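Chemist: The following block contains a protein sequence and its predicted model.
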Amino acid sequence: MPELYFHVRWPDGETQRCYSPSTVIEDYLTPGGVYELGDFVARSRTALGIASDRVREKYGFACTGASGQLALIEKTAAVYASLDGARVTVEALRNADGSTR
């Protein structure tokens, strides 16, 4: 399956490279997009759930990479949950070879 990496900037300026086992993430996040924290987590949860299901359909098992990435996103987002108006910026979507989508 074509995996993608989405690079995000958290409210404090920290950046994180996130993994998706499927290009479905493109349907939920756009490069340059700025998302309210809860919206970003919800979009990530939906997209990574679909991506994991696609892996299950193709290979017969769910993608632990997708569920692990979601857990990390949720854990990181919890740090910023008390910030009023916290936003997450999607800086880029990249193919596994590093090329930009």
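Modeler: Okay, I see it.

Chemist: only C-alpha atoms for contact and neighbour calcs from this point on.
Modeler: Will do.

Chemist: Next, the buried residues of the top helix by length along the chain.
Modeler: For the chain, the longest helix by residue count, based on DSSP state H, is helix 37-59. In terms of neighbour count (16 or more other C-alpha atoms under 10 Å), helix 37-59 has its buried residues at 37-38, 40-41, 43-55.

Chemist: which helices and strands does the helix or strand hosting Val90 pack with?
Modeler: Here Val90 sits within strand 87-95, counting by DSSP states H and E. On a contact count with 3 or more C-alpha pairs under 8 Å, 6 or more residues apart in numbering; DSSP states H and E, strand 87-95 meets strand 4-9, strand 34-36, helix 37-59.

Chemist: Of all these, which one comes closest to Gln69?
Modeler: When the helices and strands packed on strand 87-95 are compared by C-alpha to C-alpha, helix 37-59 sits nearest Gln69, at 8.2 Å.

Chemist: One more to weigh against that first structure:
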Amino acid sequence: MSPFYGYLPRRLAGTNLNYVIAKNSLYADPLVPYLPELIERKGLIYPVGDQEMSFITLEDSAEAMAKMAVSEKYLKSRRSYLLTQARSYTMPELGAVMTK
């Protein structure tokens, strides 16, 4: 992924091409089928300590990318966008959401 996140944006910035780059935060969708194993382990196993993590669903990501693909505003922006949800969660907060 390093070439994509580092090299490609620099190369594009050095051209006259119009572009938009969409980067996703972590996908939330795999967490649901993973829930039984997480319950068995008695916790979320992301090694982030007290840090918050941000997620996005595949559906929300696809919707955002589709909007970007048909919008002149984004296609000519020559920018990168991080696709994520409105807020981030600590592991205890994420666990509470997942067990509702």
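Modeler: Done, it's in. Remember, it's a predicted structure, so these values are computed and weren't measured experimentally.

Chemist: Kindly provide the TM-score of these chains.
Modeler: TM-score of the superposed chains, computed with TM-score structural alignment, normalised by the length of the second structure, equals 0.30; 49 aligned residues with a C-alpha RMSD of 3.8 Å.

Chemist: Next, the angle helix 37-59 makes with the strand holding Val90 of the first structure.
Modeler: For strand 87-95 of the first structure against helix 37-59, the angle by axes from the mean of the first three to the mean of the last three C-alpha atoms, to 10 degrees is 30 degrees.

Chemist: buried sites along strand 87-95 of the first structure?
Modeler: 87-94.

Chemist: mind giving me CSV with these and columns for distance to Thr76 of the first structure?
Modeler: Formatted as CSV, the buried residues of strand 87-95 of the first structure follow (distance: C-alpha to C-alpha, whole Å):
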residue, distance to Thr76 of the first structure
Arg87, 13
Val88, 11
Thr89, 14
Val90, 15
Glu91, 17
Ala92, 19
Leu93, 19
Arg94, 21
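
Chemist: which among those gets closest to Ile73 of the first structure?
Modeler: For the buried residues of strand 87-95 of the first structure, the nearest to Ile73 of the first structure is Val88 (11.0 Å; C-alpha to C-alpha).

Chemist: quick one: the closest one and Ala42 of the first structure, what's the gap?
Modeler: 12 Å (C-alpha to C-alpha, to the nearest Å).

Chemist: With Glu36 of the first structure instead?
Modeler: On the measure of C-alpha to C-alpha, Glu36 of the first structure and Ala42 of the first structure end up 10 Å apart.

Chemist: and the angle from the strand holding Val90 of the first structure to strand 4-9?
Modeler: Interaxial angle of strand 87-95 of the first structure relative to strand 4-9 (the same axes, to 10 degrees): 150 degrees.
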